[in-house]
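Chemist: From the sequence below, what's the structure:
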Amino acid sequence: MNSIKTQMRKSRPLAALLASGATLAMAILAYASSSTQIEQLAPLATPRTMHTATVLADGNVLITGGRDAAGAVIADAEIFDSKTRTSKAIGSLLTARTGHTATLLKDGRVLVAGGMNATGTLASVEVFEPLAPASGFHALSEEMKASRTRHTATLLQDGKVLIAGGDLVGTAEIFDPATDTFSITLLNMAERRSGHTATRFSENLVLLAGGQSDSMEMFNAADQTFTLDHNG
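Modeler: You can find the predicted model right below:
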């Protein structure tokens, strides 16, 4: 069962929204407690798989893109309301995409980056402003330096975003939300990765693991370098 689990910040502690699955439109809410509870919810506004689900500052969840039941890449977006436990369509991405990332920034916006569709791998980026959902998604004037899909986008301590992997040669770049720009030059990763994980576990360190490899590497935000973990 393909699913996306998103921890809810409000409602009950350690609640997770599981969306997608065999029917593509199923949504359930699971509560982690002394006695596990699973609640069947109303269907998604748009059946989908391989989408993103991002918890917003108000506890609601932004769901974007993915593939429909026929396998076509879609641009549909919707918001799951954590209070009413229903999902409502809010319009469309500017570009249909799957295999993309959707990262909550410290200023409350959501950065939607990369992915792929029928035209190929994407370098385009768009942002969503939760305070003005009716205005939809807006394209940034600057694209990523490299086209990427199945990459990672990790929020750093200083509010910038590390976008890593998902390309052919194994590079990364930094997005600065203060200027809505990307680093001038690409950073070289220790290894090429796609479909990996990237986890920030301290102020400056991000662990990147797997992705067509059994290796791990560390990104140090202080000097913007990648180092293989030979103890992994």
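Chemist: contacts, neighbours, all on C-alpha from now
Modeler: OK.
Chemist: With Asp58 as the reference, measure out to Gly166.
Modeler: In this view, Gly166 and Asp58 are 30 Å apart by C-alpha to C-alpha, to the nearest Å.
Chemist: Looking at the two, which is more packed in?
Modeler: Between Gly166 and Asp58, counted using other C-alpha atoms under 10 Å, the more crowded position is Gly166 (27 against 14).
Chemist: and the closest residue in space to Ala89 that isn't next to it in sequence, what does it touch?
Modeler: Once flanking residues are discounted, Ala89 sits nearest to Glu78: 4.1 Å by C-alpha to C-alpha, 6 or more residues apart in numbering. By C-alpha atoms under 8 Å, 6 or more residues apart in numbering, the contact set of Glu78 is 45-46, 62-64, 87-91.
Chemist: Can you select the buried ones among the residues you listed for me in ChimeraX?
Modeler: The ChimeraX selection below is limited to those of these classed as buried (16 or more other C-alpha atoms under 10 Å):
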select :45,46,62,63,64,87,90,91
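Chemist: Please convert the contacts of Glu78 to TSV, extending it with secondary structure and distance to Leu131.
Modeler: As requested, the contacts of Glu78 are exported to TSV (DSSP: H, G, I helix; E, B strand; the rest coil; distance: C-alpha to C-alpha, whole Å):
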residue	secondary structure	distance to Leu131
Ala45	coil	21
Thr46	coil	22
Leu62	strand	13
Ile63	strand	16
Thr64	strand	17
Ser87	strand	17
Lys88	strand	16
Ala89	strand	16
Ile90	strand	13
Gly91	strand	15
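Chemist: another one to check against the first:
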Amino acid sequence: MRNKRNHARHPIVLILAVAGLIGGTTVFLPSAGLAIAQAAGPSWTVTGSLGTARYGHTATLLPNGKVLVVGGWGFGYLDFKGSAELYDPTTGIWSHTGSLNTPRYAHTATLLPNRNVLVAGGWGGTSSLKSAELYDPATGQWTMTGSLIAARNSHTATLLTNGKVLVVGGDSSNAPVNTAELYDAATGTWSGTDTPRTISGRHSTAVMLPNGKVLATGNSLCSNAAELYDPVTEKWSVTNPPHTFGCADTATLLPNGKVLVTISRFVGSISADLYDPTTQGWSAGGMLNRFHGGAYTATLLRSGQILVAGGNYDQSYKEADVYDPRTATWNPTSSLNDRRGYHTATLLPNGRVLVAGGADGDFDIDYTTLSSAELFDLTPGSNPINETQFFVRQQYLDFLNREPDQSGWDFWMNEITSCGADQQCIEVKRISVSAAYFLSIEFQQTGYLAYRM
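Modeler: Next comes the predicted model:
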């Protein structure tokens, strides 16, 4: 859906760009948007509240732009939620949709290539779950699918390039699970795969790399473990571990192909390590300005930056920090309106981040389950295409339908940033960059026919 929507914007600009390059004529685009980008700073605004207060739920962006929130925990020992809701960014309103067959908390939700959503495992009140269900956005209904081999909650689920879903780790009735398994959407069944050597339990992360392999980090012991899963051979291999000892909380794939892993340290702080798939080495990713405990979210913004928000450790937090990959530094940003942990954060098509639900308080004493939701806007009123990182990444996504490779990313970023603050130079460079992608062999061989049609 993204490519169909964005391609329609390119023809006039690209024709002008090519004409300018071939004819030797300098072509300038309107620069009104550049001034808007400086209009205001980051902000949080309240949006419509969930119909049901919940935490430990999942949130999935659907192809139609709506957000599906599923399950979670309310308040009380057995108050597990089976309900599901849809958020409409155009109206800011939530509406109920079909309910799960089995209420669950600490499950996973994965958008499949056929546009259905796979919900797997979780905690069902007295034990971990094996069951899995499929949500059909066209009907708003849930149907049962094949069950997991091992019951688990707080695990990871990663969509592979072959369309299968890799589930790893998690807990089963408070005991760590170290196995992995694959879901085949074509057959609706699960099959076992190679067992990781060091990845297990709830304190682990998993993210697919540009080469199709999956990087998994962390385990129930909060040691600095890391392994790579190869979907072709269905085998795990140990890779270099992060520098920082602690609990792996989040892992985010950056536009340059590196992975930023945030790690809660035992000294009451959070550090980040950067993994480079080309060298299988790690480098320092800086320390967050504020303590978020655990149960916070990390969201890749359209600018290429990462937003960390909220969290919980003996109390809930409203602080937020933004990571800038250009400088490998963290900067504090506007705080949430509500303190919250165990919430969800979803990047919307309009570039805003929807934060929904969660809990506020000390879980050992007293807490409040939240129904509130709010929106984060990095640059209110601006067009994200004015940001160089977003612009370059969008060329890859729109023309080549893939994430940037490291060498190409570095080259095109340098082409534009070499202009410094010269806006006229930046505009000319941007036109030239778009024209280069349009004329590239990769685009001509893969996308040109569809583009002409």
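Chemist: where does the TM-score land?
Modeler: Overlay of the two chains. TM-score (TM-score structural alignment, normalised by the length of the first structure): 0.80; 197 aligned residues with a C-alpha RMSD of 1.7 Å.
Chemist: And for the aligned partner of Gly195 of the first structure in the second structure, the neighbour number?
Modeler: Correspondence of Gly195 of the first structure to the second structure, assessed by TM-score structural alignment: His203. Using other C-alpha under 10 Å, His203 of the second structure has 26 other residues around it.
Chemist: Is His203 of the second structure located within a strand, as I assumed?
Modeler: No. Counting by DSSP: H, G, I helix; E, B strand; the rest coil, His203 of the second structure is located in no strand; its state is coil.
Chemist: Next, work out how far apart it and Ile263 of the second structure are.
Modeler: For His203 of the second structure relative to Ile263 of the second structure (C-alpha to C-alpha), the value is 10 Å.
Chemist: Identify the residue spatially nearest to Thr95 of the first structure, adjacent ones excluded.
Modeler: Of all residues not flanking Thr95 of the first structure in the chain, Ala75 sits nearest, at 6.0 Å (C-alpha to C-alpha, 6+ apart).
Chemist: corresponding residue for that neighbour in the second structure?
Modeler: Aligned partner of Ala75 of the first structure by TM-score structural alignment: Gly82.
Chemist: which residues does that match contact?
Modeler: 70-72, 99-104.
Chemist: and what of Tyr323 of the second structure?
Modeler: 305-307, 329-331.
Chemist: how many neighbours does Gly65 of the second structure have?
Modeler: 17.
Chemist: again with Thr179 of the first structure
Modeler: 7.
Chemist: secondary structure element for it?
Modeler: Under the criterion of DSSP states H and E, Thr179 of the first structure resides outside all helices and strands.
Chemist: what's the helix or strand harbouring Val392 of the second structure aligned against in the first structure?
Modeler: Element membership for Val392 of the second structure, per DSSP H and E: helix 388-395. Helix 388-395 of the second structure corresponds to no residues in the first structure, going by TM-score structural alignment.
Chemist: State the next helix or strand along the chain beyond that helix.
Modeler: Using DSSP H and E, the next helix or strand after helix 388-395 of the second structure towards the C-terminus is helix 406-417.
Chemist: Just want the angle from that next one to helix 388-395.
Modeler: Using axes from the mean of the first three to the mean of the last three C-alpha atoms, to 10 degrees, the inter-axis angle of helix 406-417 of the second structure relative to helix 388-395 is 130 degrees.
Chemist: what sits against the equivalent of Leu41 of the first structure over in the second structure?
Modeler: Taking TM-score structural alignment, Leu41 of the first structure has Thr47 as its aligned residue in the second structure. Shown in contact with Thr47 of the second structure (C-alpha under 8 Å, 6+ apart): 92-93, 372-375.
Chemist: Quickly find the element holding the residue nearest to Thr47 of the second structure when sequence neighbours are not counted.
Modeler: With C-alpha to C-alpha, 6+ apart as the criterion, Thr47 of the second structure has its nearest non-adjacent residue at 5.1 Å, and that residue is Glu374. Per DSSP H and E: Glu374 of the second structure is located in strand 373-377.
Chemist: Quick one: list the elements packing against that strand.
Modeler: In terms of contacts (3 or more C-alpha pairs under 8 Å, 6 or more residues apart in numbering; DSSP states H and E), strand 373-377 of the second structure is packed against strand 43-47, strand 353-356.
Chemist: closest one to Thr193 of the second structure among those strands?
Modeler: strand 353-356 (34.3 Å; C-alpha to C-alpha).
Chemist: For that closest one, grab the matching residue range in the first structure.
Modeler: Using TM-score structural alignment, strand 353-356 of the second structure finds no match anywhere in the first structure.
Chemist: which is the next helix or strand following that strand?
Modeler: Using DSSP H and E, the first helix or strand after strand 353-356 of the second structure is strand 359-362.
Chemist: which strands and helices sit next to the longest helix along the second structure?
Modeler: The residue-count maximum for a helix in the second structure (DSSP state H) belongs to helix 423-439. Secondary-structure packing of helix 423-439 of the second structure (3+ C-alpha pairs under 8 Å, 6+ apart): helix 10-23, helix 406-417.
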